[in-house]
Structures are given as structure tokens and as C-alpha cells.
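What follows is a protein structure lacking sequence information:
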């Protein structure tokens, strides 16, 4: 029997669950986005809570996304992709390549956390309006220091791999994740990215190539791809973006 992949994430935002969705979509592998199912079909946020309550010691993830495959229950985006990569054909077979891909994905995780903290630098539990002043300072430093540093690192690693894909000749889940980050940054910081991308031509080309892949293009045009919003990780607040 084929594995039944059940993805658990918040139903109204792309968030960190989108990195996992993109892997399934590119691979053309069916998956169940549980929280988006009607409650009558066992879906909704309640389904996530119920699963966590029934998890054994050490098996309950801290927060979504998490993935259930039979008796396997995994949390953390990078950990989920480490598991899915070889099963979906989105990473080379050898251990060295799998670990290299995981290392890059962990750097993506760090990058995403810093992007999130530009609009919530004090606490996630507070509204953006309650920390607007701190967000302006955090975003200014992010645009000046952290954005070019992260993009420069990924640009360098992509160039070392040949410039087309991070993991050799074939697309990997790292390529898909970088596409998501680039697109999210273009939404959140259009002015800053307009400048920064000139120094990262390989990343820009990769994002365009991923968007044009048949399955990804079909997904992006479908209602399964939720729109960007100011309830998500990537948020566009004009006062946080640079004007050039």
C-alpha cells in the first residue's frame, strides 16, 4: 500500500507548511492537508489538537507543521523535508548530499525566522501595531545587514553547485524552499529586494525556473495556493521596506 501523507498546518496561511506543500506538489504525490478539510471529514484545527493529545511520549511536535505517515509523526519543516526528500525524489541518494541539503534547509529556517521577526521583533503574541517602532528598527537592520548576508550565502552556494540547482543537476526541496523565500521577500520587501536581487542573479533565475515548472505553475494558479497576507510570515508593511 502507498503511504498516506497527512500534513497538519494552519488552514488559512501559507506559513511554514508551504515549504512542505511545495515538495508534494513538485513530486506529484497526493497528500491530505488535514486542517483544510471540513470538520465532518475529520479536518479543521481540532484535528491537529486531537492528534497531538494522542501522541506518545517524545512524539508530540511543539507546533505545526507536522507530518503523519502511518505511525510516524514528525515536526519541524526541515526535519519533515529530510524525511520526505529521498521518498519524493527531491534529494540525491547518497548520505553526504542528504546532509548537505538538510544543512541548507536549516539555514533557510534561520532566514525565515529573521524575516518573521522584522514585523514581530518583541513578541509573536503582540499585534504588529503594538511593536511598530521596534519593527522599523529591526527591519532597517535586516535590510542593511541580514538580507544581503543570507542572500549572499545562498547565491554563493548555488554558484558552487553550478548555478542551476543547489543539489546538482536535478531539482531538490532546497530549490523549492528558496523559491518560496524569494517570492515571500518580493512580497514583503519589494523595494529592498529590487536592489538586493541585482547581487543574486542565480537566485533570481532559480526562482523563475521553479515557478515555470509544470506542476508548480499549476499549483500556483490553483486555489490550493493561498494568497500572501498580513497574517503570515511574509508581510508587506510599506514603512518596513526601503525606498530606492
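Looks like it arrived, so ask away. Model, not experiment: these values are computed from the prediction.

When you work out contacts or count neighbours from here on, use the C-alpha atoms and nothing else.
OK.

Could you find the closest non-adjacent residue to residue 80?
Distance criterion CA to CA, 6 or more residues apart in numbering; nearest residue to residue 80, sequence neighbours excluded, is residue 74 at 6.1 Å.

Please, where are all the strands along the chain?
5-8, 32-33, 66-69, 72-75 (DSSP state E).

Just put those strands in TSV and tack on mean neighbour count.
Formatted as TSV, those follow (neighbours: other CA atoms under 10 Å):
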stretch	mean neighbour count
strand 5-8	22
strand 32-33	18
strand 66-69	20
strand 72-75	16
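
Could you report the separation of the residue nearest to residue 80 from residue 34?
To residue 34, residue 74 is 15 Å away according to CA to CA, to the nearest Å.

same question, residue 25
Taken as CA to CA, the span from residue 25 to residue 34 is 16 Å.

now the helices for this structure?
Here the chain has its helices, by DSSP state H, at 17-27, 45-53, 77-88, 95-119, 132-141, 147-160, 173-188, 190-196, 201-212, 214-220.

Can you check which of those helices gets nearest to residue 125?
Nearest of these to residue 125, taken as CA to CA: helix 95-119 at 11.9 Å.

which residues does residue 162 contact?
residue 168 (CA atoms under 8 Å, 6 or more residues apart in numbering).

One more: residue 135?
Per CA under 8 Å, 6+ apart, neighbours of residue 135: 117-121, 128, 240.

Could you dump the residues you listed into a markdown table and include distance to residue 159?
Shown next, in a markdown table, are the contacts of residue 135 (distance: CA to CA, whole Å):
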| residue | distance to residue 159 |
| --- | --- |
| 117 | 28 |
| 118 | 28 |
| 119 | 31 |
| 120 | 33 |
| 121 | 32 |
| 128 | 37 |
| 240 | 30 |
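
And for the nearest residue to residue 111 once chain neighbours are set aside, the neighbour number?
Spatial nearest neighbour of residue 111, chain neighbours left out: residue 150 (6.9 Å); criterion: CA to CA, 6+ apart. Residues near residue 150, counting by other CA atoms under 10 Å, number 15.

Next, find the distance separating the residue nearest to residue 159 when sequence neighbours are not counted from residue 153.
Leaving aside its sequence neighbours, residue 159 sits nearest to residue 202 (CA to CA, 6+ apart; 7.1 Å). According to CA to CA, residue 202 stands 12 Å off from residue 153.

Which one of those two is surrounded by more residues?
Each of residue 202 and residue 153 has its neighbours counted (other CA under 10 Å); residue 202 has more, 20 against 13.

okay, pairing it with this:
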């Protein structure tokens, strides 16, 4: 039976990290909310959240159904899928390290989200633009170098070489690092200009992931939802500061 991915149909969002793993592995899956027909569509997603998965009801998408197993949260889903798809390192120690990196990526994605919704997700971006400018300036100046610097160091310290984050073969962590690189390129083109010089190992990894045959076909297909201003990575020109200037922005 194909895997069933439950996520919102019109955005990449957090669900994209799972899609990348499934697409790279060529695994059969159904993107439930994007499909039509019996048991498909957004109604099917909402039915699961309203108790259709009881007693394993998830809190929010994304979540994955694999037969009778339901797994929620990106890092958990990828920890479940990685070994099945051949996208996990060998050995318990490396798998735990990879899971920790995936959780760190989850933290980073949350901070990206909070650049445009620093007060509340219940408010529109337009209702918190002043706060968003302040939050984004701090994020670009302090948080991005902290996170990406850590990932760059992990790549360079990998005993198997900097082509991968963990071990000597592609894992879900590599795919997720590609996604945050692509997302930052879209959301903050000015602030992220020259990032390939500051984080050359990350840039090389992202380029290599994009060239993987299955992913290259996916990225060029209609299945890859374009970045847009409803997802996690949003491009608001008023938030994007030239590289090195974010810390001096007045709001």
C-alpha cells in the first residue's frame, strides 16, 4: 500500500520535508489533501484531525499513515521513513545524531515562521508588520549565522567527508538542509546573497541534492508546489535586508 501523507494542499510548508524524502526514494505515496475522490481531499485530512484516526489522533499536519501506523511531526516521520527508504545512516549512534539534526532543523523552521508571525498565528502578517521587521532583523543578524554555521561545521566535521551531514550516503537530513537552503534563497534573496561564500559546504550539498535524479524530476514537475506567501518561507521585500545590514535596520 502507498504511504499516505496528510498536509495542506496549497503550500510546501513542513510537509515538503516529508515529500522530498518520498520523492527522492521513488516511494509510492498519496498526498491525500491534494487528491480528489473517495477518502481524499482536505475533508479527509480534517476528518483525521477530528477523530478519524482515534485513538492515534494527531495534533496537526503533517502526519503520515503507513498501514495501521500513524506518525506525526516532521522529525518523527523522517525517523520512521529514513530506514525504510534507504535514507538513514547505519548504526544507532548516527541515527540518533541525525534525528537531533532534524530536530534542530525543526527549530530553525519555527524561527523562519516567526519572522512573519512574531506575535500570533491568529493575526494576519499585516497586523504585526512592525514586530515582524524587528524579529526578522534579529533573525538574520544572529540566528541564521548560528544555525547555518552549525550545519556547516557538522558537514566539515563528518569523518566521511562534507558531501553529507551524517555518514557517507544521502540521508533525510541532507534533503532537509537542501529545503532550508532553497527556502532562505526564496524568502531573503538580499540577505542571503553571498551565502554560498559564507557556507560553502552547505551550498555544495544543496546543489548536489538538487541534482539527484528523482529529486531533479520532482523539482521540475507540477508536484513541487512553488514557494508562496502562505507557507513557511515567505518573501516580503520589506523584511529582506541586504547582507550584513540587518543589524542596522531601524523599525
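Structure's in. What do you need? Predicted model, so just to flag it, every value in this text is computed and none were measured.

Would you mind reporting the TM-score between them?
Between these two chains, after superposing, the TM-score reads 0.96 (TM-score structural alignment, normalised by the length of the first structure); 240 aligned residues with a CA RMSD of 1.0 Å.

quick revisit: show me what the residue nearest to residue 111 of the first structure lines up with in the second structure.
Residue 150 of the first structure maps onto residue 147 of the second structure when the alignment is built from TM-score structural alignment.

wait, its match sits on residue 108?
Yes. Using CA atoms under 8 Å, residue 147 of the second structure is in contact with residue 108, at 7.1 Å.

Looking at residue 25 and residue 34 of the first structure, which is more packed in?
residue 34 (24 against 18).

what number of residues lie near the aligned partner of residue 33 of the second structure in the first structure?
Aligned by TM-score structural alignment, residue 33 of the second structure pairs with residue 35 of the first structure. Counted with other CA under 10 Å, residues neighbouring residue 35 of the first structure total 21.

Please name the spatially closest residue to residue 35 of the first structure (chain neighbours excluded).
Per CA to CA, 6+ apart, closest to residue 35 of the first structure is residue 44, 4.0 Å.

Tell me, how many residues neighbour that neighbour?
By the measure other CA under 10 Å, the count of residues near residue 44 of the first structure is 20.

Now do the contacts for residue 234 of the second structure.
Contacts of residue 234 of the second structure (CA under 8 Å, 6+ apart): 116, 186-187, 227-228.

ditto for residue 90 of the second structure
residue 167 are the contacts of residue 90 of the second structure under CA under 8 Å, 6+ apart.

From residue 170 of the first structure, how far off is the aligned residue in the first structure for it?
Aligned by TM-score structural alignment, residue 90 of the second structure pairs with residue 93 of the first structure. For residue 93 of the first structure, the distance to residue 170 of the first structure (CA to CA) stands at 12 Å.

now swap in residue 46 of the first structure and tell me
38 Å.

which residue sits closest to residue 202 of the second structure, ignoring its sequence neighbours?
residue 152 (5.8 Å).

Grab the nearest non-local neighbour of the aligned residue in the first structure for residue 199 of the second structure.
Using TM-score structural alignment, the equivalent of residue 199 of the second structure in the first structure is residue 200. Closest residue in space to residue 200 of the first structure, ignoring its immediate chain neighbours: residue 155 at 5.7 Å, by CA to CA, 6+ apart.

is it true that that neighbour touches residue 203?
Yes. Counting by CA under 8 Å, residue 155 of the first structure does reach residue 203; the two are 6.0 Å apart.

Between these two, which is the more surrounded one?
Per other CA under 10 Å, whichever of residue 155 of the first structure and residue 203 has more neighbours is residue 203, with 26 against 22.

what sits against the more buried one?
154-155, 158, 178, 182, 197.

sorry, back to before: if you map the contacts of residue 234 of the second structure onto the first structure, which are still there?
Compared against the first structure with both residues aligned by TM-score structural alignment, their matches' CA atoms under 8 Å, those retain 116, 186-187, 227-228.

Please report how far the match of residue 33 of the second structure lies from residue 77 of the first structure.
Distance from residue 35 of the first structure to residue 77 of the first structure, counting by CA to CA: 17 Å.

what's the answer for residue 22 of the first structure, then?
12 Å.

cool, residue 180 of the first structure as well?
13 Å.

Common neighbours of the two, please.
Common contacts of residue 180 of the first structure and residue 77 (CA under 8 Å, 6+ apart): residue 19.

Roughly how far does the closest residue to residue 193 of the first structure other than its chain neighbours sit from residue 177 of the first structure?
Residue nearest to residue 193 of the first structure in three dimensions, not counting chain neighbours: residue 186, with 5.9 Å by CA to CA, 6+ apart. Distance from residue 186 of the first structure to residue 177 of the first structure, counting by CA to CA: 14 Å.

Buried ones in stretch 10-25 of the second structure, by neighbour count?
Residues of stretch 10-25 of the second structure classed as buried: 11-25 (neighbour count, 16 or more other CA atoms under 10 Å).

and it, how far out from the chain's middle?
Relative to its chain's centre, stretch 10-25 of the second structure lies at 8 Å (CA atoms, centre = their mean, to the nearest Å).

if I pick residue 29 of the second structure, what's in contact with it?
2-5, 22.

Let's see that with 7 Å instead.
2-4 (CA atoms under 7 Å, 6 or more residues apart in numbering).

Reformat those as JSON lines; add distance to residue 59 of the second structure.
Output for those, formatted as JSON lines (distance: CA to CA, whole Å):
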{"residue": "2", "distance to residue 59 of the second structure": "23"}
{"residue": "3", "distance to residue 59 of the second structure": "19"}
{"residue": "4", "distance to residue 59 of the second structure": "17"}
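
now, among the residues you listed, which is nearest to residue 99 of the second structure?
The closest of the contacts of residue 29 of the second structure, once distances to residue 99 of the second structure are taken by CA to CA, is residue 3, at 20.8 Å.
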